[in-house]
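Q: here is the input, now give the coordinates:
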Amino acid sequence: MTVAILMSTYNGAKYLEEQIQSIINQSYPDWHLYIRDDGSTDDTPKIINKYAEKDTRITFFNQDNIKNIGINRSFLQLLSETSADLYMFSDQDDVWQKNKVSLSVKAMKEKNNANQPACVFTELQVVDKELIPLRLMNNGNIWFDFPHFLFGNCVTGCTMMINQQLKTKLKLDLTNIDKIYLHDWWIALITSAIGKLIYIKEPTILYRQHGDNVEGSKKNNLFTLSSRALHLQSEEKAMLKMFLMDQEFQKLFAKQVTGVNKQYLDGYVKLLGNCSFINRLKLIITLPPKRLHLKGRLLFSYMILCKYRGFSHLQLNHM
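A: Have a look, this model is predicted:
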């Protein structure tokens, strides 16, 4: 099965060669790496050119049209304009374990016998900038049901593999990318509704943390939640982006969710309009926010009940 590895880069010269080399070293041979640069001003394009010139399995996707379009558009353009049996996403600064591709291909084959739309994702080993292990990213905190994905994501893009069957269901040509919070979360949300999510407990990647990317590895601990509680404006903006993405899902896939999934989708998307305190209270009582931890559920409920006016104001500014 052919695997298209999709990488988006931006000023990643410091770690890019190590990441590309870890892909070249994969035990699974039938892959092709497509790299789209998102407007780098450092030596990133030179590095991409160097590897593309010496390895026919590597393509500088936009060599003659380098411009910044944002990470979501960059990855989804790569996905739209490449062809393979399977697709993976790659960051520019991690290191892949040698068996990363082969493990994902094996899981896709063995756990998706019906060839339905599917997404494989794996555990991550979080490391510092020198690749010294810090902790496991998920450590068992994962979910597979649609309501949970309306409120949060546990599928990290750099661990994902999706099949062609799922790609054809994503409606990429109809999607308003401005409403997509993160491309990996969007794909996981769709998969939880119409396909199959497959998890590999083994870490397949060294997920490097350095000054520019620590957001992706934050732990949902008491300190983090306390900090979030003191900076509610950013929480309001994040909630708005989440509900706008849910609204985009509703527009494109409403007919493919039923029962409690539809109740959750319709109920929380309504928060983008005018919604009284009583109706908001009824909503979180009958359909409580799906967060793994009580602290997260309480914070989310507080935001909906007590910060709704500011949230509505943010929506008007956003639109």
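
Q: alpha carbons only for contacts and neighbour counts from here, please
A: Will do.

Q: ok, residue 225 - contacts?
A: For residue 225, the contacting residues are 295-296, by Cα atoms under 8 Å, 6 or more residues apart in numbering.

Q: residue 59 is in what secondary structure piece?
A: Applying DSSP states H and E as the criterion places residue 59 in strand 58-60.

Q: can you point me to the longest strand in this structure?
A: Scanning the chain for the longest strand, with DSSP state E as the assignment, gives strand 196-208.

Q: same for it, what does it pack against?
A: Taking 3 or more Cα pairs under 8 Å, 6 or more residues apart in numbering; DSSP states H and E as the contact definition, the neighbouring helices and strands of strand 196-208 are strand 95-96, helix 100-111, strand 118-127.

Q: and this one, so I can compare the two:
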Amino acid sequence: MNLRPSVSVIMPTYNGEKNILEQLDSIRQQTYPVEEVIILDDRSTDNTVSMVKEYIKKYNLTNWQVEENKKNLGWRLNFFCLLNKASGDIVFPSDQDDIWYLDKINKMVDFFLSHSTANVLVSNYDELIEFGGVSYPCSQRVIEKVTQEGRIPFTLKNIYLNRPGWVYAVRKSFLKEVKIFFDFGVVPVHDSAMWSVGVLTDSLFILREPTGQWRKHGQSAMRTEKKDETKKGLFGIRIRKLERLKEITISSIHYLEHSSASIPQKKDRAQILHKLIREYEIRSSIMEKRKIYLVFTNISKYTSLHPILADLWFLIKNK
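A: So this is what the prediction gives:
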């Protein structure tokens, strides 16, 4: 990597006219030079595309480009398409409605320069909660055993992402590993892919300070999915959550099987992941049958105390 690495910012858009200009401002005004900004619209039905084009023209942003998908891909696939398009040494995913602090890129690039083994970097964030929005303070949840230099190690808890995708940055040279996760994953998501592959290769790090505001409102794609899930009832929601965790775990196993990268304790980590899959299958079965005693009869199949207590609490509370 050059002494002054080039930076790409990628942004998928869909019906984002309400908040997108504020986010574009926060990217344009970054204190670190941005080599390219690639915006890929997923067939918006509002004025998102025309607003972005007018913005680019207004500020003469010759290194910015906006493209439109020929068909709607959905936000997951749209992000992966953008990762493949980026050419900068370091790639920054961006949502269409958050606000970056103006030194975000500068601080995260500096971190990469001082931590040569970091391939994926996440940060903390502040929340901007609007009407209809719900706080999601994952930055307050403890990440286990983070090293003094900021590396997030492989543990049962750290396998699963603990930060939203817009606080990530990834080395372009590492995207080939993320692509393996995507190619062989089960319903892969860009932030989950980067987090999982980073943890598995001991190259996921955290910058322990906020780099922007996560706008929380009732119109995001993730929020819409969660509303749909509430129709399934409390037990249905919990079973679906366990299924998602199982999907991420299976995807991690597939990554280990297909990657040629040097992965520490590869066999041991694969065994742990297989145990987690069996645990999720048992837990889903218990939730379907809604029987408290089944937790105790299957207690040896749990991997730690926390899920045992969590299942007992949920079953007792919703008896």
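
Q: overlay them and tell me the TM-score.
A: For these two chains in superposition, a TM-score of 0.75 is obtained (TM-score structural alignment, normalised by the length of the first structure); 278 aligned residues with a Cα RMSD of 3.4 Å.

Q: what does the longest strand of the first structure correspond to over in the second structure?
A: Structural correspondence for strand 196-208 of the first structure: residues 203-215 of the second structure, per TM-score structural alignment.

Q: all helices for the second structure, in order.
A: With helices called from DSSP state H, the second structure shows them at 20-28, 48-58, 75-85, 104-114, 175-184, 190-200, 221-229, 233-258, 266-289, 293-297, 305-317.

Q: save these as a markdown table, and put in mean neighbour count and distance to residue 95 of the second structure too.
A: Output for the helices of the second structure, formatted as a markdown table (neighbours: other Cα atoms under 10 Å; distance: least, Cα to Cα, whole Å):
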| stretch | mean neighbour count | distance to residue 95 of the second structure |
| --- | --- | --- |
| helix 20-28 | 18 | 8 |
| helix 48-58 | 16 | 13 |
| helix 75-85 | 18 | 10 |
| helix 104-114 | 18 | 14 |
| helix 175-184 | 20 | 19 |
| helix 190-200 | 25 | 12 |
| helix 221-229 | 12 | 11 |
| helix 233-258 | 19 | 22 |
| helix 266-289 | 17 | 30 |
| helix 293-297 | 14 | 40 |
| helix 305-317 | 13 | 32 |
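
Q: let's have the ones you listed in a markdown table, adding distance to residue 65 of the second structure.
A: Compiled in a markdown table, those are given as follows (distance: least, Cα to Cα, whole Å):
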| stretch | distance to residue 65 of the second structure |
| --- | --- |
| helix 20-28 | 12 |
| helix 48-58 | 8 |
| helix 75-85 | 11 |
| helix 104-114 | 19 |
| helix 175-184 | 21 |
| helix 190-200 | 21 |
| helix 221-229 | 23 |
| helix 233-258 | 32 |
| helix 266-289 | 40 |
| helix 293-297 | 54 |
| helix 305-317 | 46 |
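
Q: wait, which of those helices is closest to residue 215 of the second structure?
A: When those are ranked by distance to residue 215 of the second structure, counting by Cα to Cα, first place goes to helix 20-28 at 10.3 Å.

Q: wait, isn't residue 144 of the first structure in contact with residue 191?
A: No: taking Cα atoms under 8 Å as the definition, residue 144 of the first structure is not a contact partner of residue 191, at 9.2 Å.

Q: overlap in contacts, those two.
A: Counting by Cα under 8 Å, 6+ apart, the residues touching both residue 144 of the first structure and residue 191 are residue 197.
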